[in-house]
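Asker: Need coordinates for the below:
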Amino acid sequence: HLPGPTVLFTAGIHGDEINGTEIVRQLIVQKINSPICGTIICIPIINMFGFVNKSREFPDGRDLNRVFPGSKNGSLASRFAYHIVKEIMPFVDFCVDFHAGGASRFNVPQIRIVAANDELKKLAQIFDAPFTLYSKNIAGSFRNSGSKMGAKMLLFEGGKSLEINTRVANEAVNGVKRLLFSLDMLSKKQTVKQQKKETIFIEKTSWGRAKCSGLLHDNNLIGTFVKKGDVIGLITDPFGKFEQKVKAPNDGYIINANLSPIVYEGDAIYHISMGH
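Answerer: All right, here's what the predicted structure looks like:
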């Protein structure tokens, strides 16, 4: 076996984000994790406790993605983070961490990277998800710890929690193949599918919030470009007496939509890119 980079694929830092687990499972089933050089590590579920209980957090309520780099004698979540950082991350050159939208919010497939990093930007262009968002590394996050240790960290967001979405999973698997192909690691038995369009980089976003409570009727415009004032949804009462149109606050792409049938005043319902 030829030497080469070590690439880590992780999912299930949040136990209810099953779509990420399905993506890593696909990488194993399709034997994408058998490279022609280097090493590929696949971890389909990191937070096994959350996964079994269909919950985001650890049993003590801690968010694993806020306790990195962890500690040897800390909370259970902190100990998990510690072992990942100490025993796996020193060997890792590249990492893609797979996530899904929390609660009932659906993310269009997107890569998240820090701004002003040419190397990460190039990797995002190669992965070529429909969108690439610039987002800061959050203190205590896996991405932040991995970056500090010198790993090139990409975070993939797609779909929503407690759901497997085949289209989103396929998008991610194809992105991984493009990435491994660029690193000369992809087996010759695999075929690489190039996207028809280049990834759209997004620097700024805003959340549209519900102006009232009620039933949310989504107009299914997620992933599309909307103009300011376009009707993107409808909030109604249950009795057929009241309707309020939900309008786009600005021109932009809808990159996340709340698919909950019931929303409350102030709830985040649409995540829209800005500055187009």
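
Asker: okay, CA-based contacts and neighbour counts for the rest of this
Answerer: Noted.

Asker: is it true that Y270 touches R209?
Answerer: Yes: the criterion here is C-alpha atoms under 8 Å, and Y270 meets it with R209 at 7.0 Å.

Asker: ok, which stretches of the stretch 101-250 of the chain are helices?
Answerer: 118-127, 142-148, 166-182 (DSSP state H, counting those that start in this stretch).

Asker: which one of these lies closest to I84?
Answerer: Between I84 and those, the tightest spacing by C-alpha to C-alpha is seen for helix 142-148, at 9.2 Å.

Asker: which other helices and strands contact that closest one?
Answerer: helix 76-87, strand 152-160 (3 or more C-alpha pairs under 8 Å, 6 or more residues apart in numbering; DSSP states H and E).

Asker: Out of those, which gets nearest to N47?
Answerer: helix 76-87 (8.4 Å).

Asker: so can I have CSV of the helices and strands packed on helix 142-148 showing distance to D230?
Answerer: What follows is the helices and strands packed on helix 142-148, written out as CSV (distance: least, C-alpha to C-alpha, whole Å):
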stretch, distance to D230
helix 76-87, 44
strand 152-160, 24
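
Asker: Mean neighbour count and distance to T21 added to those, as JSON lines?
Answerer: JSON lines is the format used below for the helices and strands packed on helix 142-148 (neighbours: other C-alpha atoms under 10 Å; distance: least, C-alpha to C-alpha, whole Å):
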{"stretch": "helix 76-87", "mean neighbour count": "19", "distance to T21": "17"}
{"stretch": "strand 152-160", "mean neighbour count": "25", "distance to T21": "12"}
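
Asker: right, and E22 touches A169 too?
Answerer: Yes: at 7.0 Å, E22 counts as touching A169 under the criterion of C-alpha under 8 Å.

Asker: of all the helices of the stretch 101-250 of the chain, which lies closest to D63?
Answerer: It is, among the helices of the stretch 101-250 of the chain and with distance given as C-alpha to C-alpha, helix 142-148, at 11.1 Å.

Asker: List the buried residues of the closest one.
Answerer: F142, R143, N144, S145, G146, S147 (16 or more other C-alpha atoms under 10 Å).

Asker: Turn the residues you listed into a markdown table, columns for distance to M89.
Answerer: Putting those into a markdown table (distance: C-alpha to C-alpha, whole Å) gives the following:
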| residue | distance to M89 |
| --- | --- |
| F142 | 10 |
| R143 | 11 |
| N144 | 12 |
| S145 | 9 |
| G146 | 7 |
| S147 | 10 |
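
Asker: ok, of those, which one's closest to K136?
Answerer: Distances from K136 to the buried residues of helix 142-148, taken by C-alpha to C-alpha, are shortest for N144, at 8.8 Å.

Asker: Which residues are in contact with that closest one?
Answerer: By C-alpha atoms under 8 Å, 6 or more residues apart in numbering, N144 lies in contact with N137, I138.

Asker: Here is a second sequence; please produce its structure as well for comparison:
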Amino acid sequence: MKTLREDDWFGHTVPRGSCASAEVIVSQSFSGYDVKIPLHVWRGPIDGPTVSITAAVHGDEINGVGAIRRIIRDKPFELFAGTLVLVPVVNLLGFERHARYLPDRRDLNRSFPGSKHGSLTARYARAFYEAIVKRCEYGIDLHTAALRRTNFPNVRADLSDPRLAAFARAFGAELTIDSKGPPGSLRAAACKAGCATLILEAGEVWKVEPTMVEYTLHGIENSLRSLGMVAGEPLEPAYRLETDATQWIRAAYGGFLEFHVAPGDIVSKGDRIATNTSLVGDEQSSVVAPRDAVILGMTTIPSVGPGDPVCHLAYARRSKLRKAEKAVTQMEVGSLHERIRDDLASNVDVLDDPDLTTTPG
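Answerer: As a prediction, the model looks like this:
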């Protein structure tokens, strides 16, 4: 790729201290017209890092779209230094069909850095990688849970990389999953190219959830503060849990679930997560926590078959979990953490568990 001036963004000159919207060509439609991704470049008045903020790499995951649009329209913080490259929708072809994948049924987030001579998805990935990723030093990629699931907000990053670990911790998430990212993912390819990239998983598909947007904006501002792009120091979360151990708990039998936990809840070994009942309400079995954990994500559909995922657990040391529980009880009424938990719980019918230590029937 030819060397570009720092103020040259896809044919638009964006001087220091200004902003502009632009488009980057990533593919062609079936009618032969160019497919252009809209983006917004915001530059501070002095030199600093270039940071990309991207959403909808999976076209149906749009909480991040809402957050990025808020930054573009409302400018909720003042950018003192560096450059923000704001891309509300990466997978435009999927987004336009309310679909996770591109029209060739491939996963864009398993196709980076792509290929100029590969499939539609591979070419799309390569065009975006060359145009955006390679011009950035840091990245924040916004995701949600997959269809019929929801996630408590959590950052995922390779904490073995000191530069990325500092950036990820500055985000201020209560829960951070230490992982390199799957091969072909945007963050894995970006990190390999020197663009230290984290992802935020928050909420569910096809929605722009207000508390998820609020949480996302808070974390983005924190991360930019850590780079000296925005004034102030990053705000610390009420608690921190970092782990590389997660597990999906699956249904042993088919049936209809009654949930006893919500995303973000902390459970102890043996606590009942859900009760599996017949359609007339007869209890068939229980789904219990095999270890002390925090509820990372859940299914939002109560009808399950044998082997269906019910709950995603993140494991941490008991002492850490107890400290987190204490921190939660000391939060002010109406805290963002409480509102997120309550909002996510509204997507499932959470009932009191008559016996928290019931074992599987």
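
Asker: Quick check: TM-score for this pair?
Answerer: The pair, once superposed, lands on a TM-score of 0.93 when counted by TM-score structural alignment, normalised by the length of structure 1; 273 aligned residues with a C-alpha RMSD of 1.8 Å.

Asker: just to revisit the earlier point, in terms of neighbours, single out the busier of Y270 and R209 of structure 1.
Answerer: The neighbour comparison of Y270 of structure 1 against R209 (other C-alpha atoms under 10 Å) goes to Y270, with 28 against 17.

Asker: Next, work out how far apart that one and S213 of structure 1 are.
Answerer: As judged by C-alpha to C-alpha, to the nearest Å, Y270 of structure 1 and S213 of structure 1 stand 15 Å apart.

Asker: before we move on, what about F239 of structure 1?
Answerer: Relative to S213 of structure 1, and taking C-alpha to C-alpha, F239 of structure 1 is found at 13 Å.

Asker: Repeat that for L76 of structure 1.
Answerer: Taken as C-alpha to C-alpha, the span from L76 of structure 1 to S213 of structure 1 is 38 Å.

Asker: same check, this time on I269 of structure 1
Answerer: Relative to S213 of structure 1, and taking C-alpha to C-alpha, I269 of structure 1 is found at 11 Å.

Asker: Name the residue in the two with the higher neighbour count.
Answerer: I269 (24 against 16).

Asker: element containing the residue in structure 2 that that one lines up against?
Answerer: With TM-score structural alignment defining the correspondence, I269 of structure 1 maps onto V310 in structure 2. If you go by DSSP states H and E, V310 of structure 2 is part of strand 309-315.

Asker: Give me the mean distance between that strand and structure 1.
Answerer: Its aligned residues in structure 1 lie a mean 1.4 Å from strand 309-315 of structure 2 after superposition (mean C-alpha distance after the TM-score superposition for structure 1).

Asker: can you list contacts of that strand?
Answerer: Outside strand 309-315 of structure 2, the residues that reach it (C-alpha under 8 Å, 6+ apart) are 243, 245-251, 273, 291-299.

Asker: among the residues you listed, which ones are buried?
Answerer: 243, 246, 249-251, 273, 291-299.

Asker: what two of the residues you listed are the furthest from one another?
Answerer: It's T243 and A251 that sit farthest apart of those, by C-alpha to C-alpha, at 24.1 Å.

Asker: Who are the contact partners of the nearest residue to V328 of structure 2 once chain neighbours are set aside?
Answerer: Nearest residue to V328 of structure 2, sequence neighbours excluded (C-alpha to C-alpha, 6 or more residues apart in numbering): A238, at 7.5 Å. Residues near A238 of structure 2 by C-alpha under 8 Å, 6+ apart: E174, A324, A327, V328, M331.

Asker: Return the residue of structure 1 aligned against A238 of structure 2.
Answerer: Matched to structure 1 by TM-score structural alignment, A238 of structure 2 sits across from K197.

Asker: And its match, how far from E243 of structure 1?
Answerer: Counting by C-alpha to C-alpha, the gap from K197 of structure 1 to E243 of structure 1 is 37 Å.

Asker: repeat for I32 of structure 1
Answerer: From I32 of structure 1 over to E243 of structure 1 (counting by C-alpha to C-alpha), the distance is 49 Å.

Asker: Who has more neighbours out of these two?
Answerer: I32 (20 against 15).

Asker: so the more buried one sits right up against L186, yeah?
Answerer: Yes: between I32 of structure 1 and L186 there is a contact under C-alpha under 8 Å: 7.0 Å.

Asker: Give me the common contacts of these two.
Answerer: In contact with both I32 of structure 1 and L186: K177, using C-alpha under 8 Å, 6+ apart.

Asker: Return the residues in contact with the residue nearest the centre of structure 2.
Answerer: What sits nearest the mean C-alpha location of structure 2, by C-alpha atoms, centre = their mean, is E201, with 2.2 Å. Shown in contact with E201 of structure 2 (C-alpha under 8 Å, 6+ apart): L142, H143, T144, A145, N151, F152, P153, N154, V155, R156.

Asker: Could you measure from the residue mapped onto it from structure 1 over to G266 of structure 1?
Answerer: Aligned by TM-score structural alignment, E201 of structure 2 pairs with E157 of structure 1. From E157 of structure 1 across to G266 of structure 1, the span is 24 Å (C-alpha to C-alpha).

Asker: cool, and I254 of structure 1?
Answerer: 18 Å.

Asker: What residue in structure 1 is paired with S185 of structure 2?
Answerer: Using TM-score structural alignment, S185 of structure 2 pairs with S141 in structure 1.

Asker: hang on, that match packs against D63?
Answerer: No: using C-alpha under 8 Å, S141 of structure 1 is not in contact with D63, being 9.4 Å away.

Asker: Compare these two and say which one has the larger neighbour count.
Answerer: Neighbour count, other C-alpha under 10 Å: between S141 of structure 1 and D63, D63 has more, with 21 against 18.

Asker: Give me the spatial nearest neighbour of the more buried one, chain neighbours excluded.
Answerer: Per C-alpha to C-alpha, 6+ apart, closest to D63 of structure 1 is E57, 4.9 Å.

Asker: And for that neighbour, the neighbour number?
Answerer: E57 of structure 1: 21 neighbours (other C-alpha under 10 Å).

Asker: just checking, it is part of a helix?
Answerer: No: assigned with DSSP: H, G, I helix; E, B strand; the rest coil, E57 of structure 1 falls outside any helix and is coil.

Asker: In contact with the counterpart of it in structure 2, which residues are there?
Answerer: Using TM-score structural alignment, the partner of E57 of structure 1 in structure 2 is Y101. By C-alpha under 8 Å, 6+ apart, Y101 of structure 2 lies in contact with H58, G59, N91, G94, D107, L108.
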